[in-house]
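A.B. asks: pasting the structure only:
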């Protein structure tokens, strides 16, 4: 890469490792690096990581990603949503971080809900209150805050995207009064895309990132993946199908949801990014078929459209989207005649859940008439992509590169003024590999199984009646019909 070529560095603090991508204005990856995170602690509902390991892994990943002497026009960092810890006044961690899925703060979450705050058990706010209530004092911080402080050499504000699940009020741009959390324990907050400072000399020596490189406030990993998908113009949606299913879209106004199932991030350039996360997903395939060859089972599953069974394939008990129920469990109606038939039922069940999520969003008045992008590990399956397009009755775009680190490179470019809007940046950076069109007549094949699933979820008391009725009313429409 020539020294005059513009390029931005995106850094993704994941669960298993840290990833860094150096990306040019046209979306070409000029350098990449990764380093594992090996020392997290899991036991029952406990999941912790040592913040110092994040920095060590970032240093290793950044050195791999950067060719010697290359130019970096800016960088941004994303982290796992809901991961929190406490720091001292100098920004130094006081202990391990409670990761996004640490479940020890469930009782705190229940108390907060009783006080009128719409929070889920694993969100950042219950965990922050749990830390403070267990005798610790300090400042609440989110995962990227630790490494961005290392990069610039002093404590920095958190970004409003990571602060969302710690109850930051995006409409007022202010912290509300939070029971059990002193106001002085909460960090200053800036909007994503804000310049936090520049890489200091000590950090440059440790990472290989040139001293003086601007450091831009990032977003959560889910938002970073949405940016990498290019789903940023109103009505566009990104469906991320990995272990579980996450949908994130773009809207001019927040999508209001009294049930608290759908939440809204604030886009760096002022719009809104509504979304929700289901506990249904591809994780059920590895649980039911450990060691199986997915491509071989995909080929055999094509003979069962629809399957002899209807599934609601929860990866773990409890559901968050398209309804909230701590009592929800996996459902399998009917008897598959073979492993291939069961595999088909699970693939179809995930896609029907995806449809129900979109129907729920339509019920709330969300705009759905833009393009839908498929990302996540499951998007590597051409058959499943086709099946999802068929069941949803709408095309699905599959980008070439969907890593959250790419999204952070794009956000860094926006933060440094590369284009007027973030969508303008991603229009150039995000490359679509293929567009999957629904096959004629195939959507209708799944009308009866979908209606049967909706009826079952309602009969179990999980899916509210008005939502079920809305889904039935849209049986003969595609999910882009607004």
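C.D. replies: Received the coordinates, thanks. Note that the structure is predicted; figures quoted are calculated from it, not measured.

A.B. asks: alpha carbons only for contacts and neighbour counts from here, please
C.D. replies: Fine.

A.B. asks: ranges for the helices of the stretch 351-482 of the chain?
C.D. replies: Listed in chain order, the helices of the stretch 351-482 of the chain (DSSP state H, counting those that start in this stretch) span 382-392, 404-415, 422-429, 442-445, 447-459, 465-473.

A.B. asks: Could you tell me how far stretch 294-312 lies from the centre of the chain?
C.D. replies: How far stretch 294-312 lies from its chain's middle: 27 Å, per Cα atoms, centre = their mean, to the nearest Å.

A.B. asks: which residues touch it?
C.D. replies: For stretch 294-312, contacts defined as Cα atoms under 8 Å, 6 or more residues apart in numbering pick out 280, 330-337, 340-346, 348-350, 353, 381, 383-384, 445-446, 449, 452-453.

A.B. asks: on that earlier part again, for residue 363, find the nearest of the helices of the stretch 351-482 of the chain.
C.D. replies: Closest to residue 363 of the helices of the stretch 351-482 of the chain, according to Cα to Cα: helix 465-473, at 6.5 Å.

A.B. asks: what's the angle between the closest one and helix 447-459?
C.D. replies: For helix 465-473 against helix 447-459, the angle by axes from the mean of the first three to the mean of the last three Cα atoms, to 10 degrees is 180 degrees.

A.B. asks: Run through the neighbouring helices and strands of helix 465-473.
C.D. replies: Counting contacts by 3 or more Cα pairs under 8 Å, 6 or more residues apart in numbering; DSSP states H and E, helix 465-473 packs against helix 339-363, helix 447-459.

A.B. asks: how about the shortest one: buried residues?
C.D. replies: Residues of helix 447-459 classed as buried by neighbour count (16 or more other Cα atoms under 10 Å): 447, 449, 450, 453, 454, 455, 456, 457, 458.

A.B. asks: Which one of those is nearest to residue 437?
C.D. replies: residue 447 (17.9 Å).

A.B. asks: dump the residue contacts of the residue minimising distance to the centre of the chain.
C.D. replies: What sits nearest the mean C-alpha location of the chain, by Cα atoms, centre = their mean, is residue 222, with 2.1 Å. By Cα under 8 Å, 6+ apart, the contact list for residue 222 reads 80, 81, 404.

A.B. asks: And here is the other one:
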């Protein structure tokens, strides 16, 4: 038996084939492109997702005879995207993606309505799905009138696989239409967003069956058995499943283009004012909360561009020993910020520059600024009562041991780095498929990876970084004033 995990990302699709014992048989990737017709717009043609899926399946089928014994599929997808279908199930217009900001005014309108945050557990961000539909209603009324169903990207993939309109709780929690506490569509939120329950997909938990693979696909793919399609998950929930971040005390920190700090929660503890995201997990009776900053390794990449250096060379030049915080500070708001500021207009900058400032000072400041930004999310999580015993570190930025040691010290939490191997959203999706097909306990399947290194805080520098972090936080007000003039 084998299990297929699909990770539909913004830049491409990755498919991962697992054996029954959880070992990796193979993987395949296909790229996708986005269109940006106007500033702030970001769209994709769902036909590209299907082409990428079929290409990945063909590669796995040709390379691995075990593919013919496929028993389950799970899909993880980038959240919040609005895929609009007509009464025939055909796509009406390109999907409006998570990083599309055109619906800022609609988001502010929804967020100001009484009770919206209380039910959804979250601020209504411009990237969420509900404000996108209000934008379509206002600016494309002919398209809005044709809408029979609205599907998130992962739910659209489920539709292609099963022929049924079905979505999971973790992904649906990012729409501003879901009652995140009760794990059901909210009539009040749908009315506020000018939508109806009939336009929503059926809801299932991520580890439950969503349906069965269409017979024509099973035949074309050369499969021997009936194949279960799991509910699946939003990308971060699936990543948590791949890392075994399931229970209170578990979490991960991701240093990618953006930065994510995620904590699994045994209960529902929203705090919308902090700009934390509070979403359903991909398994029943669990939730997760996360803080998101928009420019994590993107900040280091930016410094590399303006200095003509590779980011890895910038961090390597710092050596292995953690330095005390410097005079120079960097504010990593190159593209605005989400947690905790929810401010699309704020921009970053350096302070404390002098004639003696050199490249290593700038590098340290960028790394420190990103970590201070992530510490805002950490502080917000702790204020909700989250217990964070450890964090698994993932993403390209964790290749810098200096940066990892800095994170551990500022957050005062051990950072565990997985051994080389497979983890992440595609693995989590495949595991969800396995649970859906076998009925296994999530605790038995969603296990953490083998840890290659455990990085501890440097207690000798904790107090110095606490003081520097306080100085960093004090500058937000002046930065916002400067940004508003630009």
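C.D. replies: All right, it came through fine. A quick note: this is a predicted structure, and the numbers were derived from the prediction, not measured.

A.B. asks: residue range for stretch 372-379 of the second structure in the first structure?
C.D. replies: Under TM-score structural alignment, stretch 372-379 of the second structure corresponds to residues 352-359 of the first structure.

A.B. asks: thinking again about what came up before, the residue nearest to the centre of the first structure pairs with which position in the second structure?
C.D. replies: Under TM-score structural alignment, residue 222 of the first structure pairs with residue 236 in the second structure.

A.B. asks: And residue 305 of the first structure, by the same measure?
C.D. replies: Using TM-score structural alignment, residue 305 of the first structure lines up with residue 324 in the second structure.

A.B. asks: Neighbours of its match, how many?
C.D. replies: By other Cα atoms under 10 Å, 15 other residues sit near residue 324 of the second structure.

A.B. asks: For it, give its distance to residue 211 of the second structure.
C.D. replies: 55 Å (Cα to Cα, to the nearest Å).

A.B. asks: again with residue 280 of the second structure
C.D. replies: Here residue 280 of the second structure is placed at a distance of 21 Å from residue 211 of the second structure (Cα to Cα).

A.B. asks: again with residue 460 of the second structure
C.D. replies: Using Cα to Cα, residue 460 of the second structure is found at 55 Å from residue 211 of the second structure.

A.B. asks: For these two, indicate the residue with more neighbours.
C.D. replies: For the pair residue 460 of the second structure and residue 211, the greater number of neighbours falls to residue 211 (20 against 10), based on other Cα under 10 Å.

A.B. asks: circling back: pick the most deeply packed of the helices of the stretch 351-482 of the first structure.
C.D. replies: Mean neighbour count (mean count of other Cα atoms under 10 Å) peaks for helix 404-415 among the helices of the stretch 351-482 of the first structure, with a mean of 33.

A.B. asks: corresponding residues in the second structure for that one?
C.D. replies: Mapping helix 404-415 of the first structure onto the second structure (TM-score structural alignment) gives residues 425-436.

A.B. asks: once aligned to the first structure, how far is the matching stretch on average?
C.D. replies: With mean Cα distance after the TM-score superposition for the first structure, stretch 425-436 of the second structure departs from the first structure by a mean of 1.3 Å once superposed.

A.B. asks: The residue located most distally from the centre of the first structure: what's its closest spatial neighbour, skipping adjacent residues?
C.D. replies: Largest separation from the mean C-alpha position in the first structure: residue 337, at 35.5 Å (Cα atoms, centre = their mean). Computed as Cα to Cα, 6 or more residues apart in numbering, the closest residue to residue 337 of the first structure that is not its neighbour in sequence is residue 308, at 7.3 Å.

A.B. asks: What about the one you found, how many residues nearby?
C.D. replies: Counted with other Cα under 10 Å, residue 308 of the first structure comes out at 17.

A.B. asks: same thing with residue 46 of the first structure?
C.D. replies: Number of residues near residue 46 of the first structure (other Cα under 10 Å) recorded here: 14.

A.B. asks: Over in the second structure, tell me which residue corresponds to it.
C.D. replies: Residue 46 of the first structure maps onto residue 41 in the second structure, by TM-score structural alignment.

A.B. asks: Who are the contact partners of that match?
C.D. replies: Neighbouring residues of residue 41 of the second structure by Cα under 8 Å, 6+ apart: 35, 96, 99, 100, 101, 102.

A.B. asks: and it, that's in a helix?
C.D. replies: No - the assignment for residue 41 of the second structure, made by DSSP: H, G, I helix; E, B strand; the rest coil, is coil rather than a helix.

A.B. asks: Tell me which residue of the first structure matches up with residue 287 of the second structure.
C.D. replies: Aligned counterpart of residue 287 of the second structure in the first structure: residue 272 (TM-score structural alignment).

A.B. asks: There's contact between its match and residue 254 in this structure, I believe.
C.D. replies: Yes - using Cα atoms under 8 Å, residue 272 of the first structure is in contact with residue 254, at 5.7 Å.

A.B. asks: Of those two, give the one with the bigger neighbour count.
C.D. replies: More crowded of residue 272 of the first structure and residue 254, by other Cα under 10 Å: residue 272, with 23 against 18.

A.B. asks: Name the nearest residue to that one, sequence neighbours excluded.
C.D. replies: In space, and not counting its chain neighbours, residue 272 of the first structure is closest to residue 266: 4.7 Å by Cα to Cα, 6+ apart.

A.B. asks: Contacts only, for that neighbour.
C.D. replies: Residue 266 of the first structure is in contact with 160, 161, 170, 272, 273, counting by Cα under 8 Å, 6+ apart.

A.B. asks: distance of it from residue 424 of the first structure?
C.D. replies: Counting by Cα to Cα - residue 266 of the first structure and residue 424 of the first structure are separated by 17 Å.

A.B. asks: and if you look at residue 282 of the first structure?
C.D. replies: Applying Cα to Cα to residue 282 of the first structure and residue 424 of the first structure gives a distance of 32 Å.

A.B. asks: Assumed the match of residue 222 of the first structure was part of a helix.
C.D. replies: Yes - counting by three-state DSSP, residue 236 of the second structure falls inside a helix.

A.B. asks: what about residue 394 of the second structure, neighbour count?
C.D. replies: For residue 394 of the second structure, using other Cα under 10 Å, the count is 23.

A.B. asks: which non-adjacent residue is nearest the equivalent of it over in the first structure?
C.D. replies: Matched by TM-score structural alignment, residue 394 of the second structure corresponds to residue 375 in the first structure. Nearest residue to residue 375 of the first structure in three dimensions, chain neighbours excluded: residue 240, at 4.8 Å (Cα to Cα, 6+ apart).
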